[in-house]
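A.B. asks: Curious how this folds, go ahead:
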Amino acid sequence: MEGFKAKQVKLTEFDVMNTLGTGSFGRVRLAKQKSTGEYVALKMLKKAEILRLKQVDHIISENTILSNINHPFLIKMIGFTQDDRFLYFVLEYVAGGELFTYLRNKGKLDNPEALFYAAQVYIFV
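C.D. replies: I've put the predicted structure just below:
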């Protein structure tokens, strides 16, 4: 998608479903875009926690980078919005979970797997 850029969206455009994961600032929930039926990951960040942990600059950077980057090995940010309590990042949904969780559960990678993941990081850099 050449020239892709995330846009401001309305939360009412999505049916919010089950939780996919949780983190320091909030959670990620599965959502379905009403107009297309497409599944997305809705990252919900608690504004109060962002402020309390002094992470405002970090979140602004994350939003700026994700909303402007287009790379086949990175999750695409489709849109963003906010309300009184949360910032919302609407992200491409990819089933399978995070590499961190995979590594934690597996313990260690064998050589072919390690080469596969390392090559993708190297290609990106």
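A.B. asks: Every contact and neighbour count from this point should use C-alpha atoms.
C.D. replies: Will do.
A.B. asks: Please, where are all the helices along this structure?
C.D. replies: Taking DSSP state H as the criterion, the chain carries its helices at 47-52, 56-68, 99-106, 111-124.
A.B. asks: Rebuild these as a markdown table, extending it with distance to Leu30 and mean neighbour count.
C.D. replies: Shown next, in a markdown table, are the helices of the chain (distance: least, CA to CA, whole Å; neighbours: other CA atoms under 10 Å):
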| stretch | distance to Leu30 | mean neighbour count |
| --- | --- | --- |
| helix 47-52 | 20 | 15 |
| helix 56-68 | 18 | 14 |
| helix 99-106 | 18 | 10 |
| helix 111-124 | 26 | 10 |
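A.B. asks: could I get those as JSON lines with distance to Tyr88?
C.D. replies: Below are those laid out as JSON lines (distance: least, CA to CA, whole Å):
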{"stretch": "helix 47-52", "distance to Tyr88": "10"}
{"stretch": "helix 56-68", "distance to Tyr88": "10"}
{"stretch": "helix 99-106", "distance to Tyr88": "22"}
{"stretch": "helix 111-124", "distance to Tyr88": "26"}
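A.B. asks: can you tell which of the ones you listed is closest to Leu87?
C.D. replies: In terms of CA to CA, the element of the helices of the chain nearest to Leu87 is helix 47-52, at 6.6 Å.
A.B. asks: Now the second one, please; I'll put the structures next to each other:
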Amino acid sequence: VDGIVVGISPAGSEKEHVEYYKLPLDYQNLIIYTGFGYSGRNLLLTRSADAVVVGCGRMGTINEFTIAFEDKKPIGILTGEWGTDELLKEIIQKSHRAEEMKDKIIFSADPKELISKVVELIKKEKGR
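C.D. replies: Coordinates of the predicted model:
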């Protein structure tokens, strides 16, 4: 697949990105330096995406998931031994939007299958 990789950084500059946040410059064609810290970056990142894919993660991953969930975006969740998927299942089950979001959330242990199904959801939402 052809395309470009755009990174959205919590830092306000390349120097802060590397020195303070200890984030890489590799593997990105363009980096947007937000200066908003992680919580502001997570909001911009999630709101600018057509869908969100979640793997193993910590608090920032949960934050990105909840933004996508509240914005009713398609969400792919990679299942595995890390436990993030189980935590997210519990959050979804206890939410007030579980029924509304049931067709927009995909769980899979196979990364290729997960991405394929998320792309299908995006195409369906965009009428393609």
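A.B. asks: Need the TM-score from the superposition.
C.D. replies: The TM-score (TM-score structural alignment, normalised by the length of structure 1) is 0.26; 53 aligned residues with a CA RMSD of 4.7 Å.
A.B. asks: right, so of the helices of structure 1, which gets closest to Lys7 of structure 1?
C.D. replies: helix 56-68 (7.7 Å).
A.B. asks: list the helices and strands that closest one packs on?
C.D. replies: Where contact means 3 or more CA pairs under 8 Å, 6 or more residues apart in numbering; DSSP states H and E, helix 56-68 of structure 1 is packed against strand 77-82.
A.B. asks: angle of the strand it packs on against helix 56-68?
C.D. replies: 140 degrees (axes from the mean of the first three to the mean of the last three CA atoms, to 10 degrees).
A.B. asks: closest one to Leu91 of structure 1 among the helices of structure 1?
C.D. replies: That would be helix 56-68 among the helices of structure 1, by CA to CA, at 9.0 Å.
A.B. asks: hmm, back to that, who wins for proximity to Phe14 of structure 1 among the helices of structure 1?
C.D. replies: helix 56-68 (18.7 Å).
A.B. asks: any idea which element Ile106 of structure 2 lies in?
C.D. replies: strand 105-108 (DSSP states H and E).
A.B. asks: Check which residues of whichever helix or strand comes after that strand are buried.
C.D. replies: Proceeding N to C from strand 105-108 of structure 2, the next assigned helix or strand is helix 111-126, under DSSP H and E. Neighbour counts over helix 111-126 of structure 2 (16 or more other CA atoms under 10 Å) mark 111, 114-115, 117-119, 121-122 as buried.
A.B. asks: Out of the helices of structure 1, flag the one nearest Thr19 of structure 1.
C.D. replies: helix 99-106 (15.5 Å).
A.B. asks: Quick check: end-to-end length of stretch 88-108 of structure 2?
C.D. replies: Using CA to CA, to the nearest Å, one end of stretch 88-108 of structure 2 lies 13 Å from the other.
A.B. asks: What residues sit buried inside that stretch?
C.D. replies: Here stretch 88-108 of structure 2 shows 88-89, 92, 98, 101, 104-108 as buried, counting by 16+ other CA under 10 Å.
A.B. asks: Also stretch 19-29 of structure 1?
C.D. replies: 25-29.
A.B. asks: measure Leu87 of structure 2 to Ile75 of structure 2 for me?
C.D. replies: Leu87 of structure 2 is 15 Å from Ile75 of structure 2, by CA to CA.
A.B. asks: do Leu43 of structure 2 as well
C.D. replies: 15 Å.
A.B. asks: Look at the two and report which has more neighbours.
C.D. replies: Shown here are Leu43 of structure 2 and Ile75; by other CA atoms under 10 Å, Ile75 has more neighbours (26 against 15).
A.B. asks: quick one: contacts for the more buried one?
C.D. replies: Contacts for Ile75 of structure 2 (CA atoms under 8 Å, 6 or more residues apart in numbering) come out as 51-54, 65, 68-69, 104-106, 118.
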